[in-house]
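Novice: Turn this into a structure:
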Amino acid sequence: MSEKISPETVSVLSSTMLIPLWAKAVEQGRAQPLLRDDEAVRMLDKIDYDFSKFAKVKASQVGCCGRAKLLDDMTRHFIAEHPDAVVVQIGAGLDARYERLGRPRITAWYDLDLPEVIEVRRMLLPESDNHYLGASMFDEAWMNTVAAHGKPVLLVIEGVLMYFEEAQVQDFFKQVARRLPHAQLAFDTIPKAYIGQSKRHDALGKMDKPPEFRWAISGTDDIRRLISGVEIIEEAGLSSVCKPRYPWLLRLVYATAWGRRKLDMRLMRIQVPSS
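Specialist: The predicted structure follows:
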């Protein structure tokens, strides 16, 4: 692709896709980046957009990279446990996790998003040995495709679930348990203090109409209430990797047990039962 694309010509290029991409590309200029992502730099260069508006966005820049790193690590752990795995990245957007992980030689890797997002993704990051699926995460057709492999399944869901109502998240978990019994999910969550606060978010707040945060948890008990029989395999707080890079006030907050309990984003890997 020789010409750059922009949100004016490709409306699906929303800030919720561009902010994480920008964050990872900027991170590559640091002496010790939280993660390596050459594809983010390459893709950013193909987008005609004024990214300078995010120049002072400090917490979300490191937060996006820390979140991606923790989910990358959980994905690595799953693949180490299941070398014949099938991995599905849900709400893939412009994230290059497959490439960051060295294009793992597993049974199959799928990147799933809405059809119009997948079209743009193909423009900026064509498939290699992975496969793209243009569908809603609630569409059972892709689940049937994944189930047909008959292999251990990991669903990686980054920056997605907090924009749905709790009932929708619960329905999705139950749908996975029914169609992909014993599948594992690696995902991020926000604390309940974030609900209704997207306009105060340092990056999303720069949008005219930022999407609302709708689903949040207080702890793993909230996950267990959503779907009985779930197993929590891994859990980590975002501040565990980001705190040294946060602005000083956030560093003070996350230095306290109260701050970590009430205000820290949580990432976890779980296994659903069979329904």
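
Novice: Please make it C-alpha for all contacts and neighbour counts, starting now.
Specialist: Fine.

Novice: can you tell me which helix in the protein is longest?
Specialist: Using DSSP state H to define each element, the chain has its longest helix at helix 59-81.

Novice: which strands and helices sit next to that helix?
Specialist: helix 15-27, strand 153-157, strand 184-189, helix 239-242, strand 266-271 (3 or more C-alpha pairs under 8 Å, 6 or more residues apart in numbering; DSSP states H and E).

Novice: What is the subsequent helix or strand relative to it?
Specialist: Counting by DSSP states H and E, the next helix or strand C-terminal to helix 59-81 is strand 86-90.

Novice: Need the contact partners of the helix or strand following that following strand.
Specialist: Sequence order places helix 97-100 as the next helix or strand after strand 86-90, per DSSP H and E. The contact list for helix 97-100, computed with C-alpha atoms under 8 Å, 6 or more residues apart in numbering, reads 36-37, 39, 72, 104, 109, 130.

Novice: want to throw those into JSON lines with secondary structure?
Specialist: Formatted as JSON lines, these follow (DSSP: H, G, I helix; E, B strand; the rest coil):
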{"residue": "Arg36", "secondary structure": "coil"}
{"residue": "Asp37", "secondary structure": "coil"}
{"residue": "Glu39", "secondary structure": "helix"}
{"residue": "Asp72", "secondary structure": "helix"}
{"residue": "Pro104", "secondary structure": "coil"}
{"residue": "Trp109", "secondary structure": "strand"}
{"residue": "Asn130", "secondary structure": "coil"}
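
Novice: One more, so I can put them side by side:
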Amino acid sequence: MEKVRFTEEKATMLATLYGRALDARSDRPVLGDKAADEAVKQIDYDFGSLGVDGQLGLTVALRAKPMDDWAAEFLREHPDATVVQLGCGMDSRVYRLDPPSSVRWFDVDYPEVVDLRGRIYPARDGYRTIGTSVTDFGWIDEIPSDKPGLVIAEGLTMYLRPSEGEELLRRLIARFPQGGEMVFDTFSRLGIKLQKLNPVVRKANATLYWGIDEISELERLGLTLVSKLDSTDYATPEVKDRLSGSLRAQLWVAGLIPAFKKMGRILRFRF
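Specialist: This next block holds a predicted model:
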């Protein structure tokens, strides 16, 4: 068993890992992320303290699924692409998607997170980790720039300060002269203001900073929107019947109020 003592935003990645594990254990999994379930079994941590139950685990899986689907679509079109996953935490996306060895995949996170990944997850061809803060921009020079790029960031942007986030995106766009895509999720400014209502953020004593209200705020950085999902659209019709009555009611109300509807978004851009 691997002992971990993460705090603040580093602890939130254990919550999403546990959510995916709970989804994998369910009768009708959305992701079926068995690597996440196996990882949880190897980590000595009080996952119950994170406030993640089956319902929250389902929402974690529902957020990850479209990001997986968009990434898989890009890799089918570009089987020699370079993938950069920012703030990867313990996400096992590279194992879920299982890209060919012609894809160069880089997972980037703090050194202690990368160290834990190395003790839990197996090596694979074309895959490596980089242990650094994503805003210590020197690591970007390690990324090959001769192929199209796919940048993925799940549960990261809101933890960055706006100036840092914008500079990070600009530098990554510039790194890939052949272009590519970015897939990431965002919170609105209202979502940032209401962050303590998020049980995972509250229990981890983490702080969110970057709220994005309009797509144009990102397009001016050099991105072109391809697809978007508002938080009320994550659950597909066949999955909605698995949500609790209270959660379905919350989504219904949020869908009627534009400010609530766009509190959380998943976005796909071309650059």
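
Novice: tm score of chain vs chain?
Specialist: A TM-score of 0.86 describes the superposed chains when it is computed by TM-score structural alignment, normalised by the length of the second structure; 263 aligned residues with a C-alpha RMSD of 2.5 Å.

Novice: What segments of the stretch 101-250 of the first structure are helices?
Specialist: Assigned by DSSP state H, counting those that start in this stretch, the helices in the stretch 101-250 of the first structure fall at 115-124, 140-147, 166-179, 220-226, 239-242, 248-254.

Novice: could you check the angle strand 266-271 makes with the longest helix of the first structure?
Specialist: 20 degrees (axes from the mean of the first three to the mean of the last three C-alpha atoms, to 10 degrees).

Novice: With mean neighbour count and distance to Val120 of the first structure as extra columns, can I get the helices and strands packed on helix 59-81 of the first structure in TSV?
Specialist: Output for those, formatted as TSV (neighbours: other C-alpha atoms under 10 Å; distance: least, C-alpha to C-alpha, whole Å):
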stretch	mean neighbour count	distance to Val120 of the first structure
helix 15-27	21	11
strand 153-157	23	19
strand 184-189	24	23
helix 239-242	20	30
strand 266-271	21	28
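
Novice: Out of these, which gets nearest to Trp248 of the first structure?
Specialist: helix 239-242 (11.8 Å; C-alpha to C-alpha).

Novice: count of neighbours near Tyr194 of the first structure?
Specialist: 20 (other C-alpha atoms under 10 Å).

Novice: nearest residue to it other than its sequence neighbours?
Specialist: Phe213 (6.9 Å; C-alpha to C-alpha, 6 or more residues apart in numbering).

Novice: Please apply the same query to Phe172 of the first structure.
Specialist: Phe138 (6.6 Å).

Novice: ok, the one you found touching Gln170?
Specialist: No: checked against C-alpha atoms under 8 Å, the pair Phe138 of the first structure and Gln170 is beyond contact range at 11.5 Å.

Novice: Translate Cys88 of the second structure into the numbering of the first structure.
Specialist: Under the alignment by TM-score structural alignment, Cys88 of the second structure pairs with Ala92 in the first structure.

Novice: neighbours around its match, how many?
Specialist: With other C-alpha under 10 Å as criterion, Ala92 of the first structure counts 25.

Novice: for the one 5 residues further on, same thing?
Specialist: Counted with other C-alpha under 10 Å, residues neighbouring Arg97 of the first structure total 20.

Novice: And for Glu217 of the second structure?
Specialist: Glu217 of the second structure: 12 neighbours (other C-alpha under 10 Å).

Novice: cool, Ile120 of the second structure as well?
Specialist: 20.

Novice: Was I right to think it contacts Val40?
Specialist: No: Ile120 of the second structure lies out of contact with Val40 (C-alpha under 8 Å); the separation is 9.4 Å.

Novice: Gln184 of the first structure maps to what in the second structure?
Specialist: In the second structure, Gln184 of the first structure lands on Glu181 (TM-score structural alignment).

Novice: residue closest to the middle of the first structure?
Specialist: Glu158 (1.4 Å; C-alpha atoms, centre = their mean).

Novice: Spit out the contact partners of that residue.
Specialist: Contact analysis of Glu158 of the first structure by C-alpha under 8 Å, 6+ apart lists 67-68, 71, 90-92, 187-188.

Novice: aligned partner of it in the second structure?
Specialist: That one, Glu158 of the first structure, aligns with Glu154 by TM-score structural alignment.

Novice: what's the answer for Asp221 of the first structure, then?
Specialist: With TM-score structural alignment as the criterion, Asp221 of the first structure matches Ser216.

Novice: so what corresponds to Gly29 of the first structure in the second structure?
Specialist: Gly29 of the first structure maps onto Arg25 in the second structure, by TM-score structural alignment.

Novice: so how far is Arg119 of the second structure from its match?
Specialist: 23 Å (C-alpha to C-alpha, to the nearest Å).

Novice: who touches Ser163 of the second structure in this structure?
Specialist: For Ser163 of the second structure, counting by C-alpha under 8 Å, 6+ apart, there are no contacting residues.

Novice: Would you mind finding the match for it in the first structure?
Specialist: That one, Ser163 of the second structure, aligns with Ala167 by TM-score structural alignment.

Novice: residues touching the residue in the first structure that Tyr234 of the second structure lines up against, list them.
Specialist: Correspondence of Tyr234 of the second structure to the first structure, assessed by TM-score structural alignment: Val241. By C-alpha under 8 Å, 6+ apart, the residues touching Val241 of the first structure are Gly66.

Novice: From Arg251 of the first structure, how far out is Val241 of the first structure?
Specialist: 11 Å.

Novice: Redo the contacts of helix 97-100 of the first structure as a markdown table? Include distance to Arg179 of the first structure and neighbour count.
Specialist: Compiled in a markdown table, the contacts of helix 97-100 of the first structure are given as follows (distance: C-alpha to C-alpha, whole Å; neighbours: other C-alpha atoms under 10 Å):
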| residue | distance to Arg179 of the first structure | neighbour count |
| --- | --- | --- |
| Arg36 | 34 | 17 |
| Asp37 | 33 | 22 |
| Glu39 | 33 | 20 |
| Asp72 | 25 | 19 |
| Pro104 | 25 | 17 |
| Trp109 | 18 | 22 |
| Asn130 | 22 | 19 |
